[in-house]
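1. how does the following fold in three dimensions:
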Amino acid sequence: MFDLSAFDLSAFDPSTLAVPIVGAPMAGGPSTPALTAAISAAGGFGILAGAYLSPDALRAEIAAVRAATDAPFGVNLFVPEELVFDAAAFDEYRARLLPLAGMFGAELPTAPAYTDDAFAAKVDVLLDERVAAVSFTFGAPAPKVYAAFADRDIATVTTVTTLDEARIAVASGSTALCAQGIEAGGHRSTFEILADDSEIGVGDLIVAVAGLGVPVIGAGGVGGVDDVRAILAAGAVAAQVGTLFLPTPEAGTRAAHRAALADPRFTATATTRAYSGRLARALVNDFVRDFTDVAPPVYPQVNTLTGPLRRAAADDPQVINLWAGTGWRGARPASAAEVVAHLNPNN
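-> Next comes the predicted model:
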């Protein structure tokens, strides 16, 4: 058992942060223990991405964060949702991808199985490790999950995109909300895979959910300190930031992704299901243009399908997923601590 005696295990309250900046969990590579630790050590609150990690790997990454800082931090999990598998839509999409996969020598799986990403086992890890906070994306788990964390004095943050989702989260026991506006990069946290995106901006969403009796973190479109100030002015107690941390040396961002953030060839972002089957905001590249209109809403199987292609084309920014929010032009190479300081509205 890891020795927890040196760490602050009090439940996370986003309204008490020295710097009102929360580091967004960015699963699939960019999120690292070093990045999480650096954000927390700088006075913000880092959230480690637990998605796509095995329970043992998650436990090891938590230990790595604790080895780097004694500041509190959180961990994010994806809430699973299993749909009836649309085999015909999946097969049609796979066929459309085969020519591109062939160019890179990527073998695409034929019928990847549904996985819940070991959600229950990772909940057990987080209960055991007693991190300061657990955040949820893609839904609100059962009330008993929130209650189990409350019993361990672990705060819970549920990412929402609508007022209805926020009401569900608070009724289920979430102790804070992350109001994710349409401007945010990466996956949209809609509670249902098949749901249309409400496309509510972060400011309007904060105002809509601010009266539910829990602290609200605002997420989406941060390109500089003025955006942080606008989020706070709307009623949030902190701003969650992801894209601006992508170029930091602590992040595990691919080189092609880092370069694309500063590449003038990329002029816009858009939401797409092309990479994972779930809506996510990315820089518009050839893959987004070619496959957004034909990708089926099948998650996580589409994510598994495109994985080999994305790995084989890791150096090609026209193929890989370039997750980015609308404030991506503010991303600059700098340390995570420098980014936190630059975004500090109290400076």
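2. going forward, measure contacts and count neighbours with C-alpha atoms only.
-> Fine.
3. I'd like the distance between residue 238 and residue 116.
-> Taking CA to CA, to the nearest Å as the measure, residue 238 and residue 116 are separated by 30 Å.
4. so the two - more neighbours on which side?
-> A direct count of neighbours by other CA atoms under 10 Å for residue 238 and residue 116 places residue 238 higher, at 26 against 14.
5. list the contacts for the more buried one?
-> 14-15, 20-22, 216-218, 228, 231-232 (CA atoms under 8 Å, 6 or more residues apart in numbering).
6. hmm, which of those are the buried ones?
-> Among the contacts of residue 238, those scoring as buried are 14, 20-22, 216-218, 228, 231-232 (criterion: 16 or more other CA atoms under 10 Å).
7. okay, these in JSON lines with distance to residue 208 and secondary structure next?
-> Formatted as JSON lines, these follow (distance: CA to CA, whole Å; DSSP: H, G, I helix; E, B strand; the rest coil):
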{"residue": "14", "distance to residue 208": "19", "secondary structure": "helix"}
{"residue": "20", "distance to residue 208": "20", "secondary structure": "coil"}
{"residue": "21", "distance to residue 208": "21", "secondary structure": "strand"}
{"residue": "22", "distance to residue 208": "21", "secondary structure": "strand"}
{"residue": "216", "distance to residue 208": "11", "secondary structure": "strand"}
{"residue": "217", "distance to residue 208": "13", "secondary structure": "strand"}
{"residue": "218", "distance to residue 208": "12", "secondary structure": "strand"}
{"residue": "228", "distance to residue 208": "18", "secondary structure": "helix"}
{"residue": "231", "distance to residue 208": "13", "secondary structure": "helix"}
{"residue": "232", "distance to residue 208": "14", "secondary structure": "helix"}
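8. want to put them side by side, so please do this one too:
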Amino acid sequence: MSSALTDLFPHPIVQAPMAGGVSVPQLAAAVSEAGGLGFLAAGYKTADGMYQEIKQLRGLTGRPFGVNLFMPQPEYPGASTGSTGAANAAPTSAAVDVYAHQLAGEAAWYETELGDPDSGRDDGYDAKLAVLLDNPVPVVSFHFGVPKPEVLESLRRAGTFTLVTVTAPDEALAVQQAGADAVIVQGVEAGGHQGTHRDNPETDRSGIGLLALIAQVRETVSLPMVAAGGIMRGSQIAAVLAAGAAAAQLGTAFLATQESGANALHKQALTNPLFVRTELTRAFSGRPARGLVNRFMREHGPYAPAAYPEVHHLTSPLRKKAAASGDAQGMALWAGQGHRMARDLPAGQLVEVLAAELDAAATALSAAPEGGAVG
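-> Next up is the predicted model:
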């Protein structure tokens, strides 16, 4: 790993930034205080909301931490243009209109209105960047695309280490060419949204497994890699380090912790026998995301269009009402493939347990005879 990042945290353990209220300052602080790298998720927040969370986190820890940004999404093809030739807000596609009609029954059931699908596509990106340049943080990561080279250079001049999520070797190459400091290599096992740079419905279920992806990216670029996807134990961290990663990013493992801001129903569902598997779905947001299979996913997943963030805005009131009414069958229960291994622990203690498991696995590997197997 680049020494610039190595020096930031003692353990090669990164807490994934989970948007939607999960990655709260208390969680990030606990992870950083324990020697990992805690992360705030700026996605779906205003620039001021992000700034206030950064201030709160700085009041809880003096250790390094990161902030994650969602990249602005491109307009729909054929977006209307004004007299100046500039693209106006993309019109709601016919596919989103059809999906809204299908969700009318959900709105009636939860006694709420559907959200406005045209509520914005850039997630306040420019305003958040301005905050992070005026008030630099140690690490910034990006999801859903590659920032412009000048953005990465501005952050570097501010003293910020930059990472970009990739799900394929060609995406990693684009990140290296843009000038980021490292890549987050996200395998298809990961919970939540896949950080694909080009959303293509034809490749929804053709993602690459984490270990295979690490090997492919390692042969494509020279950037340090942070591995993400289904990691729940220290032995798995040892495996990705042995494969060439410099650190491991864990999301679902920290979602279950006591400091996590996840809804109690979401935490319980991770190990509830009622939820036996995960799938990638567009049902809740219009972008491929891995979650526990529930009623909403089964009924609407096959029909959800490739329209992010329109579908996210559309279903937001439904998801909030389902959570408020205690109905896990209508919630977006994001989770990685290792969800059943979740542990209900304080976040700091989880970092310590993972570090001990990692040390034990590394010792076992070093003690194994050359060419032999570890029992």
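9. where does the TM-score land?
-> The TM-score (TM-score structural alignment, normalised by the length of the first structure) is 0.94; 338 aligned residues with a CA RMSD of 1.6 Å.
10. just to revisit the earlier point, ok, so of the buried ones among the contacts of residue 238 of the first structure, who is nearest residue 199 of the first structure?
-> residue 218 (14.6 Å; CA to CA).
11. doesn't residue 183 make contact with that closest one?
-> No - in this structure, residue 218 of the first structure is not within contact of residue 183 by CA atoms under 8 Å, at 10.8 Å.
12. any shared contact partners between those two?
-> Shared contacts of residue 218 of the first structure and residue 183, defined by CA under 8 Å, 6+ apart, comprise residue 202.
13. residue 99 of the second structure against residue 303, yeah?
-> Yes - with contact defined as CA under 8 Å, residue 99 of the second structure reaches residue 303; the gap is 7.1 Å.
14. what does stretch 144-159 of the first structure correspond to over in the second structure?
-> Per TM-score structural alignment, the counterpart of stretch 144-159 of the first structure in the second structure is residues 150-165.
15. starting at the chain centroid, how far to the longest helix anywhere in the second structure?
-> Using DSSP state H to define each element, the second structure has its longest helix at helix 347-367. Helix 347-367 of the second structure sits 24 Å away from the centroid of its parent chain (CA atoms, centre = their mean, to the nearest Å).
16. list the contacts of it.
-> So helix 347-367 of the second structure is contacted by 11, 13, 27, 30-31, 33-36, 233-238, 254, 257-259, 343, 374 (CA under 8 Å, 6+ apart).
17. before we move on, the earlier item: from the contacts of residue 238 of the first structure, which is closest to residue 106 of the first structure?
-> Taking the contacts of residue 238 of the first structure together and measuring to residue 106 of the first structure by CA to CA, the closest member is residue 22, at 36.4 Å.
18. the closest one touches residue 47, doesn't it?
-> Yes - look at residue 22 of the first structure against residue 47 with CA under 8 Å: they come within range, at 7.3 Å.
19. report the set of residues contacting both of those two.
-> Counting by CA under 8 Å, 6+ apart, no residue touches both residue 22 of the first structure and residue 47.
20. which stretches of the stretch 201-347 of the first structure form helices?
-> 202-209, 225-233, 255-261, 286-291, 301-312, 336-343 (DSSP state H, counting those that start in this stretch).
21. how close does the first one sit to the second structure?
-> This means helix 202-209 of the first structure. Its aligned residues in the second structure lie a mean 1.1 Å from helix 202-209 of the first structure after superposition (mean CA distance after the TM-score superposition for the first structure).
22. what is the corresponding segment of the second structure for that helix?
-> Helix 202-209 of the first structure lines up with residues 210-217 of the second structure when matched by TM-score structural alignment.
23. and for the shortest one?
-> Under the alignment (TM-score structural alignment), helix 286-291 of the first structure falls on residues 295-300 in the second structure.
24. wouldn't residue 320 of the first structure be in contact with residue 310 here?
-> Yes - look at residue 320 of the first structure against residue 310 with CA under 8 Å: they come within range, at 5.2 Å.
25. which one's more surrounded, those two?
-> Comparing residue 320 of the first structure with residue 310 by other CA under 10 Å, the one with more neighbours is residue 320, at 25 against 20.
26. ok, the equivalent of that one over in the second structure - contacts?
-> Using TM-score structural alignment, the partner of residue 320 of the first structure in the second structure is residue 331. With contact set as CA under 8 Å, 6+ apart, residue 331 of the second structure has these partners: 296, 319-320, 322-323.
27. may I ask which of those residues has the most neighbours?
-> The most crowded member of the contacts of residue 331 of the second structure is residue 319, carrying 22 neighbours; neighbours defined as other CA under 10 Å.
28. contacts only, for that residue.
-> Here residue 319 of the second structure is in contact with 330-332 (CA under 8 Å, 6+ apart).
29. stretch 279-297 of the second structure: which residues count as buried?
-> 279-294, 296-297.
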